[in-house]
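Visitor: Take a look and give me a structure for this.
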Amino acid sequence: MASEQMAERAEAAAPAPPRPLDAVDQDILRILQADGRASIRSVAERVHVSRANAYARINRLVEDGVIRGFGARVDHERAGQGTSAYITLKIVQNSWRTVREQLRQLPGAAHIALVGGDFDVLLLVHTPDNRALRELVLTRLQAIPEVLSTRTLLVFEEEDLEPQA
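Guide: Just a heads-up that it's a prediction; the model follows:
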């Protein structure tokens, strides 16, 4: 009986399958990725639908979790975060959720991915300088009990690819 209740709870908590996106939805996504501040009016004009239709579609994309939020693309160097690095981590088997929660708390953590291959986790960080990066790796990361090893790849130059509108 308890396992049936747990299965029912898991099904209730599972997100609904995503609705298919048509060409207009895809165009709206491209426009908003290129300019998250685009007005509903300009989006509607560019995809050739009414403002009400564009508004409803954007709201549906947000409600369905396709659009997770709106934000600014930051030049990290100009923002005082001039050192970037990818850090690979090998972690204790089955500790991903625990490690992920700890990595989210790290200052400058920008991207976390569970991956397959020679390591388990890929972490992108932005720090003010090499000293702060060293502190983050040697003091914070290596203090996480589930982290078995790390390897730091210093980024010499980076460029975010801009979505095509």
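Visitor: okay, CA-based contacts and neighbour counts for the rest of this
Guide: Will do.
Visitor: which residues touch the spatially most central residue of the chain?
Guide: Here the mean C-alpha position of the chain is nearest to the C-alpha of residue 111 (CA atoms, centre = their mean), at a distance of 5.8 Å. Residues in contact with residue 111 (CA atoms under 8 Å, 6 or more residues apart in numbering) are 122-125.
Visitor: On the three-state scheme, it is what?
Guide: strand (DSSP: H, G, I helix; E, B strand; the rest coil).
Visitor: still on that earlier bit, among the contacts of residue 111, which ones are in helices?
Guide: Of the positions in the contacts of residue 111, not one sits in helices, assigned by DSSP state H.
Visitor: In TSV, list these along with distance to residue 60 and neighbour count.
Guide: Putting those into TSV (distance: CA to CA, whole Å; neighbours: other CA atoms under 10 Å) gives the following:
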residue	distance to residue 60	neighbour count
122	32	20
123	31	19
124	31	18
125	32	22
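Visitor: Also this sequence, please, to line up against the first:
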Amino acid sequence: MDEVDRSILAVLEKHGRISNAELAARVGLSPSPCLRRVRQLEEAGVIRGYRALIDPAAVGRSLRVFAGVRLMRHTRADVVAFESAVTRLPEVVHSHHITGNFDYLLQVEVADLPAYEDFHANQLASLPGVATVTSYVTMKTLSADPTA
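Guide: Got it, this is the predicted structure:
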């Protein structure tokens, strides 16, 4: 991977729907070599895909909560059971296995605080192996992404 590839990636991270002609112009290539490089990056797995960024409030998920989850035990079976269950919850948009005070950090998006209370009590806290859940309600999101 060279500087041109890095430039392509930097532009695509911010503008995933940019045309190949515009991408080529921004990175100083003609369209054919630019497209060839993008395809090579895709085939190599460097570019894993493209997606739409959806405004959570527009789809009824205006409350974002980060939940720190601690498991009771850390046996392989307990970890697999928890991970299998948590990945099936549509309210959990990102989940990370982490080090520190928690075993997992989950990004949860729901309509409002009563919806989170219901989700916490009836789904999250009852997942396999959960010992504790500590919730952090997001007041404002700061991001380098101008659409966030």
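Visitor: Work out the TM-score between the chains.
Guide: A TM-score of 0.87 describes the superposed chains when it is computed by TM-score structural alignment, normalised by the length of structure 2; 143 aligned residues with a CA RMSD of 1.7 Å.
Visitor: The residue nearest to the centre of structure 1 pairs with which position in structure 2?
Guide: Taking TM-score structural alignment for the superposition, residue 111 of structure 1 sits opposite residue 94 in structure 2.
Visitor: re the thing from before, of the contacts of residue 111 of structure 1, just say which sits nearest to residue 33 of structure 1.
Guide: Closest to residue 33 of structure 1 out of these is residue 124 (20.8 Å), distances taken as CA to CA.
Visitor: Quick check: the gap between the alignment partner in structure 2 of the closest one and residue 47 of structure 2.
Guide: Applying TM-score structural alignment, one finds that residue 124 of structure 1 aligns to residue 107 in structure 2. The span separating residue 107 of structure 2 from residue 47 of structure 2 equals 23 Å under the rule CA to CA, to the nearest Å.
Visitor: Skipping adjacent residues, who's closest to the residue in structure 2 sticking out farthest from the centre in space?
Guide: Ranked by distance from the centre of structure 2 (CA atoms, centre = their mean), the top residue is residue 30, with 32.9 Å. Taking CA to CA, 6 or more residues apart in numbering, and ignoring the residues beside it in sequence, residue 30 of structure 2 has residue 24 as its nearest neighbour in space, at 5.6 Å.
Visitor: What is the aligned counterpart of the one you found in structure 1?
Guide: Under the pairing rule here (TM-score structural alignment), the equivalent of residue 24 of structure 2 within structure 1 is residue 44.
Visitor: tally of neighbours for its match?
Guide: Here the count is done by other CA atoms under 10 Å, and residue 44 of structure 1 has 19 residues near it.
Visitor: Next up, the contacts around it.
Guide: Neighbours of residue 44 of structure 1 in contact, by CA under 8 Å, 6+ apart: 50-51, 53-54.
Visitor: go again using 10 Å as the cut-off
Guide: 24, 28, 38, 50-55 (CA atoms under 10 Å, 6 or more residues apart in numbering).
Visitor: Same check on residue 96 of structure 1?
Guide: Here residue 96 of structure 1 is in contact with 102, 113-114, 120-121, 146-147 (criterion: CA under 10 Å, 6+ apart).
Visitor: ok, now which ones touch the closest residue to residue 103 of structure 2 other than its chain neighbours?
Guide: Leaving aside its chain neighbours, residue 103 of structure 2 sits nearest to residue 70 (5.0 Å; criterion: CA to CA, 6+ apart). With contact taken as CA under 10 Å, 6+ apart, residue 70 of structure 2 is in contact with 101-105, 129-134.
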